[in-house]
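# The sequence and its predicted three-dimensional model are supplied below.
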Amino acid sequence: MAVYTEVPDDEMAAFVARYGIGELLSAKGIAEGVENSNYLLHTTQGFYILTLYEKRVNPAELPFFLGLMQHLSGRGLNCPVPIVDSQGEALGRLAGRPAALVSFLDGLSVRRPTVAHCAEVGRGLALLHQAGEGFAMSRVNALSVPGWRPLAEQAGSDADKVQPGLAARVIAEIERHERDWPQGLPSGVIHADLFPNNVFFIKSKLSGLIDFYFACTDAFAYDLAICLNSWCFEADSSFNLTKGQAMLAGYESVRRLEEAEVAALPALCRGSALRFLLTRLVDWLNVPPGALVKPHDPLEYDRKLAFHQRVADARDYGLRR
């Protein structure tokens, strides 16, 4: 989450008035993340989240994201629910951007996940995968293997300004995945961005999943690989095997991985590390002037990628059978 677009007070109040959620009392920008402009709204009826869609979000895909949240909530997953306006529409426009209001979830994200948090996330991810069954819409993962080379080309030789030799290492890694990316794995709706700031907890119990704006149709195990990358590494870039074991066990307490998924996990972890290295690299090199956002360090994922390049099999992530 972030704030790229400032909204005048009168425009904000007029927008909120269309949704029947009471009178606007305050609107506070949320300065986390890198993708969209987000505000925490307080009205006379409670709290809501307002999102203005920017950058990589294709407006034509917004019905997928909003419809998915409605579907997942209807299947019992605790996630934001889109609020419809007086015309029954969940999607509007504000300050020249597509915009939507969603319900507010109780809980807090964690900055230093524990083993218990990782177990909860594994279980919650599997429940999300199950809840997505039957969703009628699909969306190609635009940030999977075919999307990586264009990102590398966008960064170009400037990647070496971040770290010497990074541009060539990235291209070599892309070429490997273009040859060998796992195919035919169990697939369906995935979150594709379930980082700690997108998961809420009350104490150590998961209370909600948010920010579905990278959700797409892809391999379930790839979603799990993204979570292993984002939850199970320590600040010194070492992989915490105990956290990995807890996450994988939590996932398998709901949905058991197939043998093909187990075999593919090292490649999927390696590829997901590359994906976030690339998007962070492009963001690092292209922060809009005046944006109230701090880009994430791309080299964090370069270090994670180096770990995955040494992995032999899924046991190195803590999988126990």
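Arrived safely, thanks for sending.

# rest of the way, CA atoms for contacts and neighbours
Fine.

# ok so residue 223 is a strand residue?
No. Counting by DSSP: H, G, I helix; E, B strand; the rest coil, residue 223 is located in no strand; its state is helix.

# Pretty sure it sits against residue 190.
Yes. Assessed by Cα atoms under 8 Å, residue 223 is found in contact with residue 190 at 6.0 Å.

# which stretches of the chain form helices?
For the chain, helices defined by DSSP state H occupy the ranges 9-17, 62-74, 115-131, 145-155, 159-162, 166-180, 220-231, 241-252, 259-285, 299-308.

# would a markdown table of the ones you listed with distance to residue 53 be doable?
Output for these, formatted as a markdown table (distance: least, Cα to Cα, whole Å):
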| stretch | distance to residue 53 |
| --- | --- |
| helix 9-17 | 15 |
| helix 62-74 | 9 |
| helix 115-131 | 23 |
| helix 145-155 | 20 |
| helix 159-162 | 27 |
| helix 166-180 | 29 |
| helix 220-231 | 23 |
| helix 241-252 | 31 |
| helix 259-285 | 16 |
| helix 299-308 | 26 |
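
# Out of those helices, which is closest to residue 319?
Proximity to residue 319, assessed across these by Cα to Cα, is greatest for helix 241-252 (5.7 Å).

# Please identify the buried residues of that closest one?
241, 243, 244, 245, 246, 247, 248, 249, 250, 251 (16 or more other Cα atoms under 10 Å).

# want to compare, so here's the second one:
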Amino acid sequence: MAVYTEVSDEALRAFLSDYALGELLAFRGIAEGVENSNYALKTEAGDFILTLYEKRVDPAELPYFLGLMDHMAARGLACPTPVHARDGQALRSLAGRPAAIVTFLPGVWPRRVRPEHCAPLGRALAEMHRAGEGFAPERSNALGPAGWAPLLDGCRARGDEVQPGLVAELDAALVGILAAWPAPGALPRGHIHADLFPDNVFFLPGADGKPRVSGLIDFYFACTELLAYDVAICLNAWCFEPDFSFNATKARALVAGYDAVRPMGAAEHAALPVLCRGAALRFLLTRLFDWTHTPAGALVTRKDPLEYLRKLRFFAQGEGLGL
């Protein structure tokens, strides 16, 4: 979350007049994140998040994202619920940007992931996959296997400036991953989050004092993809220590939590090593593309692609993860 587009008090009040949310009580920008402009909004009806979608988001895809959140929330998932205006529309325009209001979720995201976060995360991810069942629209994964070669091609000119020999190493990795990737129809597909990093998962203490998931946020990379690929993304994002060592205890807890709600089949478990390699390559390539294409002073915060090179190398070391 971040603020790139400023909203005047007058424009906001005019915007809110189309909603049955009562009077505006408080309004402030949220500094975290890199994709869209976000504001914390308090009205007589409660607390909300106002999002203005910036140029990196295709407006044509917003009905899918908002519709998926509506569908999942209706099925009991703790996720932001789009607020519909009096005309029934959730997507409107504000300050020259597509905009929407969603409900506020309580909780905090873990700055340091502990093993006790991982089983609740796995359960919440499986609950999300279950909640997505029956949502008819689909969105292809633009950052899936078919998109990796074009991303890598876009990094060829400057990729080795990040690390000598990087492009050749990624070429070889891509060939190996695509050769081992599950064939179409081999694994279950559905609606996945595709970006469930720690800052997109909120926790609160449970009655036993242990962390429980209070909500999942930021569905703007969601797509229709292999369900187990979402697990692989989480294994990458949640199960490495600051020194980049893989924490098998966290990984086993995550997978066990997931299997307790939506048991993965033997084929899905067997595919996790290559899915983890693919997930590592996906985030490495998008980070590398941003690193080599983002001018100094741009609003987008660049992230180190070499973090995911270390993860890719780990997953490439062996065929099994012991999960």
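Thanks, I have the structure now. Everything numeric in this text was worked out from a predicted model, so none of it was measured.

# Superposed, what's their TM-score?
Aligned and superposed, the two chains score 0.93 in TM-score terms (TM-score structural alignment, normalised by the length of structure 1); 316 aligned residues with a Cα RMSD of 1.7 Å.

# picking that back up, pull the most distant pair out of the buried residues of helix 241-252 of structure 1.
The distance between the two most remote of the buried residues of helix 241-252 of structure 1 (Cα to Cα) is 15.3 Å, for 241 and 251.

# rewinding a little: common neighbours of residue 223 and residue 190 of structure 1, please.
Counting by Cα atoms under 8 Å, 6 or more residues apart in numbering, residue 223 of structure 1 and residue 190 have no contacts in common.

# Run a quick neighbour tally on the equivalent of residue 292 of structure 2 over in structure 1.
Under the alignment by TM-score structural alignment, residue 292 of structure 2 pairs with residue 285 in structure 1. Using other Cα atoms under 10 Å, residue 285 of structure 1 is surrounded by 15 other residues.

# what's the closest non-adjacent residue to residue 285 of structure 1?
Closest residue to residue 285 of structure 1 apart from its sequence neighbours, by Cα to Cα, 6 or more residues apart in numbering: residue 155 at 7.3 Å.

# Over to residue 287 of structure 2?
Nearest to residue 287 of structure 2 is residue 305, by Cα to Cα, 6+ apart, at 5.0 Å.

# if I pick the one you found, what's in contact with it?
By Cα under 8 Å, 6+ apart, the contact set of residue 305 of structure 2 is 283, 284, 285, 287, 288, 291.

# Throw the residues you listed into JSON lines and include neighbour count, thanks.
JSON lines is the format used below for the contacts of residue 305 of structure 2 (neighbours: other Cα atoms under 10 Å):
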{"residue": "283", "neighbour count": "23"}
{"residue": "284", "neighbour count": "24"}
{"residue": "285", "neighbour count": "28"}
{"residue": "287", "neighbour count": "19"}
{"residue": "288", "neighbour count": "25"}
{"residue": "291", "neighbour count": "20"}
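
# Please produce CSV containing those, extended by distance to residue 100 of structure 2.
Converted to CSV, those look like this (distance: Cα to Cα, whole Å):
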residue, distance to residue 100 of structure 2
283, 27
284, 30
285, 30
287, 27
288, 31
291, 30
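
# Of those residues, which are still contacts in structure 1?
Shared with structure 1 under both residues aligned by TM-score structural alignment, their matches' Cα atoms under 8 Å, the contacts from these are 283, 284, 285, 287, 288, 291.

# My read is that the second one contacts residue 310, right?
No. Counting by Cα under 8 Å, residue 284 of structure 2 stays clear of residue 310, with 9.6 Å between them.

# Excluding chain neighbours, what is closest to residue 117 of structure 1?
Distance criterion Cα to Cα, 6+ apart; nearest residue to residue 117 of structure 1, sequence neighbours excluded, is residue 204 at 6.1 Å.

# Would you mind measuring from the one you found to residue 113 of structure 1?
To residue 113 of structure 1, residue 204 of structure 1 is 10 Å away according to Cα to Cα, to the nearest Å.

# Next: residue 6 of structure 1.
32 Å.

# Those two - which one has more neighbours?
residue 113 (18 against 15).

# List the contacts of that one.
Counting by Cα under 8 Å, 6+ apart, residue 113 of structure 1 touches 196, 231.

# cool, residue 232 of structure 1 as well?
Neighbours of residue 232 of structure 1 in contact, by Cα under 8 Å, 6+ apart: 118, 239, 240, 241, 243, 244.

# overlap between the residues you listed and structure 2?
Contacts conserved in structure 2 for the contacts of residue 232 of structure 1, using both residues aligned by TM-score structural alignment, their matches' Cα under 8 Å: 239, 240, 241, 243, 244.

# what's the counterpart of the last one in structure 2?
With TM-score structural alignment as the matching criterion, the partner of residue 244 of structure 1 in structure 2 is residue 251.

# residues in contact with its match?
Contacts of residue 251 of structure 2 (Cα under 8 Å, 6+ apart): 118, 235, 239, 323.

# Greatest separation within the residues you listed: which pair is it?
Distance extremes for those: the farthest pair is 118 and 323 at 13.7 Å, using Cα to Cα.

# Neighbour count: those two, which is higher?
For residue 118 of structure 2 versus residue 323, neighbours defined as other Cα under 10 Å are more numerous around residue 118 (28 against 15).

# contacting residues for the corresponding residue of structure 1 for the more buried one?
Here residue 118 of structure 2 is matched to residue 118 in structure 1, going by TM-score structural alignment. Counting by Cα under 8 Å, 6+ apart, residue 118 of structure 1 touches 231, 232, 243, 244, 246, 247, 250.

# can you check residue 246 of structure 2 too?
239, 240, 314.

# what about the last one, distance to residue 226 of structure 2?
Shown here: residue 314 of structure 2 relative to residue 226 of structure 2, a distance of 22 Å by Cα to Cα.

# Repeat that for the second one.
Going from residue 240 of structure 2 to residue 226 of structure 2 by Cα to Cα gives 22 Å.

# more neighbours, these two?
Neighbours around residue 240 of structure 2 and residue 226, counted as other Cα under 10 Å, are more numerous at residue 226. The numbers are 21 against 17.

# Kindly state which residue of structure 1 is aligned to that one.
That one, residue 226 of structure 2, aligns with residue 219 by TM-score structural alignment.

# swap in residue 314 of structure 2?
Aligned partner of residue 314 of structure 2 by TM-score structural alignment: residue 307.

# what sits against its match?
Counting by Cα under 8 Å, 6+ apart, residue 307 of structure 1 touches 238, 239.

# Distance check, it against residue 228 of structure 1.
Distance, residue 307 of structure 1 to residue 228 of structure 1, by Cα to Cα: 12 Å.
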